[in-house]
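Participant: Give me coordinates for this.
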Amino acid sequence: MKQPLGVILAGGLSSRMGGGDKGLLDLNGKSILSHVIERLEPQTAGVAINANGDPTRFSNTGLSVIPDSISDFPGPLAGVLAGLDWAAAQGAETIVTAAADTPFFPCDLVPQLMLATEGMQNPLALSASRDPQSDKLWRQPTFGLWPVALRDDLRTALQDGLRKVILWTDRHNAGLVEFPVGRVDPFFNVNTPDELAQARFLAEG
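Facilitator: Predicted structure coming up:
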């Protein structure tokens, strides 16, 4: 399998943070988005940002900004579809998605997802992490490997009203990769001012 393209999902409404782009918030001297880019770029063949509204707010990244093609903010699957359409135009076979508000995701995210989809006709896999207290396994649907070959299937599902990532990925027997939780949950994301303060503390460590 060729190295996938990377798509950073930044299309959320950030309602719990009071609006605006969570990824542009400062995390110890640079934006959360900058931390995400630095982790994703070395693992992929190129990176773009999925975001709606004025794309110039991301101009300092130098990355392409691709908006949703489905209206009314239908959620992360719309960002995945936008990424798949962007990748298809470049002749790519797959994309890997990462959330713009999750600065500590694994540095081996892409190779582990690729390993889990070896032999699949349509390589599709999601990340997961286990809660150390409850031992419950949580799927992390915004961190996944997605095949360009399924983009029309996804488009149809979205047009039919499907919004939950897991419902669509289960239809296609997606693989699941569990990443260990160490000192920091690799999928810790910033949704509130308190979580931003916690992320700053974790980043210092």
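
Participant: going forward, measure contacts and count neighbours with C-alpha atoms only.
Facilitator: OK.

Participant: Between the two ends of stretch 95-111, how far is it?
Facilitator: 12 Å (C-alpha to C-alpha, to the nearest Å).

Participant: Give me the buried positions along it.
Facilitator: Buried positions in stretch 95-111, judged by neighbour count with 16 or more other C-alpha atoms under 10 Å: 95-106, 109-110.

Participant: how far out from the middle of the chain is it?
Facilitator: Centroid separation for stretch 95-111 versus its chain: 6 Å, with C-alpha atoms, centre = their mean, to the nearest Å.

Participant: cool, and stretch 111-121?
Facilitator: Distance of stretch 111-121 from its chain centroid, counting by C-alpha atoms, centre = their mean, is 17 Å.

Participant: now stretch 115-135
Facilitator: With C-alpha atoms, centre = their mean as the basis, stretch 115-135 stands 14 Å off its chain's centre.

Participant: which among the buried residues of stretch 95-111 gets closest to residue 191?
Facilitator: Among the buried residues of stretch 95-111, residue 101 lies closest to residue 191 (C-alpha to C-alpha), at 7.6 Å.

Participant: and that closest one, what is it in contact with?
Facilitator: Neighbour list for residue 101: 10, 22-23, 32-33, 36, 189-191 [criterion: C-alpha atoms under 8 Å, 6 or more residues apart in numbering].

Participant: and of these, the nearest to residue 69?
Facilitator: Nearest to residue 69, judged by C-alpha to C-alpha, of the contacts of residue 101 is residue 10 at 14.3 Å.

Participant: So which bits of the helix ranked longest in the chain are buried?
Facilitator: In the chain, ranked by residue count with DSSP state H as the criterion, the top helix is helix 76-89. Judged by neighbour count using 16+ other C-alpha under 10 Å, the buried positions of helix 76-89 are 76-88.

Participant: Second chain to compare with the first, below:
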Amino acid sequence: MGGGDKGLLELGGKPILAHVIDRLSPQVEALAINANGDPERFAAFGLPVIADNVEGHPGPLAGVLAGMDWAAGEGFDLIATAAADTPFFPESLVHGLYLGMVSERVPLARAETAREGGFDRHPTFGLWSVSLRDDLRAALSGGTRKVIAWTDPHGVARVVFDGEDPFFNVNTPEDLERARARA
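Facilitator: This next block holds a predicted model:
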């Protein structure tokens, strides 16, 4: 996509990130944006912008840790995460993840979709217990980078969501055109 912020691309007259915020905000008590670089590019959204607090931008887990640290400072026990380039995720995402987490008595939940012969995992769509942040910080310091490599040993509820490609994300110009047609 040319190296820019995919969430700032226009979809239906507003940035993709605005669609994400519109879907997620009724599901949570507070929102923040995890982004590195100049936070001013997100000023129009009126949300706190938190950067990774781990050197070297080691991937999505660093963003989760930044979110956990922010949430702990705000007095929250859980954080929900969603990708900024995925405008059509379920409006029941957080509720479904929470039900999975509580029913399985585990500290984490991730979204999945069924496909022929198995499931597709969507680990950036998750519910995370803030109590695991020191463990996550240690794992990142030890070189862990894959989300599933860190989450699965802790116990994670796998919550299956239905619908027309609910976790479709915009990665290419063709995806953006498909998203525009779908919107």
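
Participant: Could you quantify their similarity as a TM-score?
Facilitator: TM-score for the superposed chains, counting by TM-score structural alignment, normalised by the length of structure 2: 0.97, backed by 183 aligned residues with a C-alpha RMSD of 1.1 Å.

Participant: In helices only, show me the contacts of residue 101 of structure 1.
Facilitator: Using DSSP H, 32-33, 36 are the members of the contacts of residue 101 of structure 1 that sit in helices.

Participant: Could you tell me where stretch 65-83 of structure 2 falls in structure 1?
Facilitator: Taken onto structure 1 by TM-score structural alignment, stretch 65-83 of structure 2 occupies residues 81-99 there.

Participant: what stretch of structure 1 does stretch 165-182 of structure 2 fall on?
Facilitator: Mapped onto structure 1 using TM-score structural alignment, stretch 165-182 of structure 2 covers residues 185-202.

Participant: chain center to the matching stretch: distance?
Facilitator: Using C-alpha atoms, centre = their mean, the offset of stretch 185-202 of structure 1 from its chain centre is 16 Å.

Participant: Doesn't residue 68 of structure 1 belong to a strand?
Facilitator: No. Counting by DSSP: H, G, I helix; E, B strand; the rest coil, residue 68 of structure 1 is located in no strand; its state is coil.

Participant: That one matches what in structure 2?
Facilitator: Residue pairing (TM-score structural alignment): residue 68 of structure 1 is matched to residue 52 of structure 2.

Participant: tell me, what residue is most central in structure 2?
Facilitator: Geometric centre of structure 2, nearest residue: residue 82, 2.5 Å, by C-alpha atoms, centre = their mean.

Participant: which residues touch the residue lying closest to it once chain neighbours are set aside?
Facilitator: Using C-alpha to C-alpha, 6 or more residues apart in numbering and skipping residues adjacent in sequence, the residue nearest residue 82 of structure 2 is residue 125, 4.7 Å away. Counting by C-alpha under 8 Å, 6+ apart, residue 125 of structure 2 touches 80-83, 110-111.

Participant: about what we covered before: show the end-to-end separation of the match of stretch 65-83 of structure 2, please.
Facilitator: This stretch, stretch 81-99 of structure 1, spans 15 Å end to end (C-alpha to C-alpha).

Participant: which stretches of structure 1 form strands?
Facilitator: 5-9, 26-27, 30-31, 47-50, 64-66, 94-99, 125-130, 137-147, 175-179 (DSSP state E).

Participant: Now do the last one: everything it contacts.
Facilitator: Under the criterion C-alpha under 8 Å, 6+ apart, residues 106, 112-113, 116-117, 124-130, 139, 186 lie in contact with strand 175-179 of structure 1.

Participant: distance between it and the chain's centre?
Facilitator: Counting by C-alpha atoms, centre = their mean, strand 175-179 of structure 1 comes out at 14 Å from the chain centroid.

Participant: The third one too?
Facilitator: If you compare the mean C-alpha spot of strand 30-31 of structure 1 with that of the full chain, they lie 18 Å apart, counting by C-alpha atoms, centre = their mean.

Participant: whereabouts in structure 2 does it align?
Facilitator: Counting by TM-score structural alignment, strand 30-31 of structure 1 corresponds to 14-15 in structure 2.

Participant: Relative to residue 1 of structure 2, how far out is residue 81 of structure 2?
Facilitator: According to C-alpha to C-alpha, residue 81 of structure 2 and residue 1 of structure 2 sit 22 Å apart.

Participant: that older thread, make CSV from the strands of structure 1 and add distance to residue 159 of structure 1 to it.
Facilitator: CSV is the format used below for the strands of structure 1 (distance: least, C-alpha to C-alpha, whole Å):
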stretch, distance to residue 159 of structure 1
strand 5-9, 20
strand 26-27, 36
strand 30-31, 34
strand 47-50, 19
strand 64-66, 19
strand 94-99, 21
strand 125-130, 22
strand 137-147, 19
strand 175-179, 25
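
Participant: Tell me which of these sits nearest to residue 166 of structure 1.
Facilitator: Residue 166 of structure 1 lies closest, by C-alpha to C-alpha, to one member of the strands of structure 1: strand 137-147, at 7.0 Å.

Participant: tilt between the closest one and strand 175-179?
Facilitator: With axes from the mean of the first three to the mean of the last three C-alpha atoms, to 10 degrees defining the directions, strand 137-147 of structure 1 sits at 130 degrees from strand 175-179.

Participant: residue range for strand 137-147 of structure 1 in structure 2?
Facilitator: Mapping strand 137-147 of structure 1 onto structure 2 (TM-score structural alignment) gives residues 119-129.
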